[in-house]
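Engineer: no sequence on this one, just coordinates:
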């Protein structure tokens, strides 16, 4: 479970880095787009249309399509239209200004700021994913050590051991159970910190729910802790039954 989770984290990190760089490139491209000058041109209905206005809006769209919408995973993960993506990523106000009849200096500034904010969100998420991967690795190592020692204890010929030896094994198993509980407690603390530090969608109360939503197990560390605790408890109960027979 944890190994699969780490693969997912690394994939999500690659995708998030791609998006971070894409929003950075989009902001740079928008900076180079000239804003509309004084209104002059042909009046169409109640709106003044100018060749520059159409050109600016088209330039914004082309920049967005060749950066944000060009990341390798875009269609697999999002697959929305230009207008939908612009509103979802940069907000309805900025999206309306970017697709409006004129690209004013204020609209351009707002567009760049929104793109940089989206970039900053990705940068924070990359950091969170790095922490997630490290905590997954640490938990996997710690739980692996507990299970390895448990497997060794499980091979002891209990029927040949005296009460004192059995009691020593039981004491060690109780210690291993406390270590497993500590891994679970550390994981819970990490989850609380992640939730406080990140702004995730409403449908995802924490990072594991968001990242592992397609997994059979949403909380791989806690599930592995529970599995480890069950194994340790089973071995300890076998030892205690042997103690009762001595």
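Structural biologist: Perfect, I can see it now. No experiment lies behind these values; they were computed from the predicted model shown.

Engineer: all contacts plus neighbour counts: C-alpha atoms, from now on.
Structural biologist: Noted.

Engineer: And the helix or strand where residue 144 lies, what does it pack against?
Structural biologist: Using DSSP states H and E, residue 144 falls within helix 105-154. With contacts defined as 3 or more C-alpha pairs under 8 Å, 6 or more residues apart in numbering; DSSP states H and E, the packing partners of helix 105-154 are helix 2-31, helix 82-90, helix 92-98, helix 163-197, helix 220-245.

Engineer: and residue 211, which of those is closest to it?
Structural biologist: Evaluated over the helices and strands packed on helix 105-154, closeness to residue 211 peaks at helix 2-31, with 7.1 Å, by C-alpha to C-alpha.

Engineer: Toward the C-terminus, what is the element adjacent to the closest one?
Structural biologist: strand 42-44.

Engineer: structure B:
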């Protein structure tokens, strides 16, 4: 049996309507997937740099304070560190598109300006044993921060995937934007339950991140901050219930 043009128009409208409701959730999952990929690559790059850093022997000359210039020429350890950082941290696929910073700028932002002098091509700094130990600790902390944020990303992914399934179930019960009178109470209760559960989640923490801060950071380029709540609001606003 062929479908009439009117039926085609109705189906197209429902398909577009459902896509509009779920768009924030689908976009959030795309954002989270990209963030997970980038965090994993950065963690690998930092771990590779850490391994090469540990293999670099400190300079035998007397140590200088962190960031203080030395009168002696740049030592081989400094050149080895610059090369190692370039080959690992700066070599991740998304580095230019996301950061686009020089080596020294990235070291300063990542570990602090005191360490930037060690990597500056025109600065003579002795790579002393204390400086090596403190740099190792700073890199280890950066690895831990990436791992912690990635765990939070995966928790958010799992949560939003669950809400996507549950919201789809609610949407699929409707064959128009008018909720039948006999179904309105059930529909309203289902939507209210999803809203309440998600709001309760947002008042908790995501690993060691405060949930509102996490969402603000993760979705800063979007027109919304809370994808699930936005999808639910779109559903409520677009139906006659």
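Structural biologist: Now that the structure is in, tell me what you want to look at. Just so it is clear, the model here is predicted, and its values are computed rather than measured.

Engineer: Following superposition onto the second structure, what is the mean distance for the helix holding residue 144 of the first structure?
Structural biologist: Following superposition, helix 105-154 of the first structure is found to deviate from the second structure by 1.3 Å on average (mean C-alpha distance after the TM-score superposition for the first structure).

Engineer: That helix: how far from the chain's middle?
Structural biologist: Helix 105-154 of the first structure sits 6 Å away from the centroid of its parent chain (C-alpha atoms, centre = their mean, to the nearest Å).

Engineer: Let's verify residue 13 of the second structure: helix, strand, or coil?
Structural biologist: helix (DSSP: H, G, I helix; E, B strand; the rest coil).

Engineer: Just the buried positions in stretch 108-115 of the second structure, please.
Structural biologist: 108, 111, 113, 115 (16 or more other C-alpha atoms under 10 Å).

Engineer: just checking, what residue in the first structure corresponds to the third one?
Structural biologist: The reference is to residue 113 of the second structure. Under the alignment (TM-score structural alignment), residue 113 of the second structure maps onto residue 92 of the first structure.

Engineer: returning to what we had before: how about JSON lines for the helices and strands packed on helix 105-154 of the first structure, with distance to residue 60 of the first structure added?
Structural biologist: Converted to JSON lines, those look like this (distance: least, C-alpha to C-alpha, whole Å):
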{"stretch": "helix 2-31", "distance to residue 60 of the first structure": "6"}
{"stretch": "helix 82-90", "distance to residue 60 of the first structure": "11"}
{"stretch": "helix 92-98", "distance to residue 60 of the first structure": "7"}
{"stretch": "helix 163-197", "distance to residue 60 of the first structure": "32"}
{"stretch": "helix 220-245", "distance to residue 60 of the first structure": "42"}
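
Engineer: With residue 47 of the first structure as the reference, name the closest of these.
Structural biologist: helix 92-98 (14.9 Å).

Engineer: what's the mean deviation for that closest one versus the second structure?
Structural biologist: So helix 92-98 of the first structure averages 3.9 Å relative to the second structure (mean C-alpha distance after the TM-score superposition for the first structure).

Engineer: Residues touching that helix, excluding its own?
Structural biologist: 57, 60, 83, 86-87, 103, 107-108, 110-111, 114 (C-alpha atoms under 8 Å, 6 or more residues apart in numbering).

Engineer: do that again at 7 Å, thanks
Structural biologist: Here helix 92-98 of the first structure makes contact (C-alpha atoms under 7 Å, 6 or more residues apart in numbering) with 57, 86-87, 107, 110-111.

Engineer: Could you do stretch 219-235 of the second structure as well?
Structural biologist: Applying C-alpha under 7 Å, 6+ apart, the set of residues contacting stretch 219-235 of the second structure is 21-22, 24-25, 28, 195, 215-216.

Engineer: if we go to 6 Å?
Structural biologist: Stretch 219-235 of the second structure is contacted from outside by 21-22, 24-25, 215-216, using C-alpha atoms under 6 Å, 6 or more residues apart in numbering.

Engineer: Could you do stretch 51-68 of the second structure as well?
Structural biologist: Residues from elsewhere that reach stretch 51-68 of the second structure (C-alpha under 6 Å, 6+ apart): 114, 117, 126-129.

Engineer: any idea which of the contacts of helix 92-98 of the first structure has the most stuff around it?
Structural biologist: Counting neighbours by other C-alpha atoms under 10 Å, residue 111 comes out on top of the contacts of helix 92-98 of the first structure with 26 neighbours.
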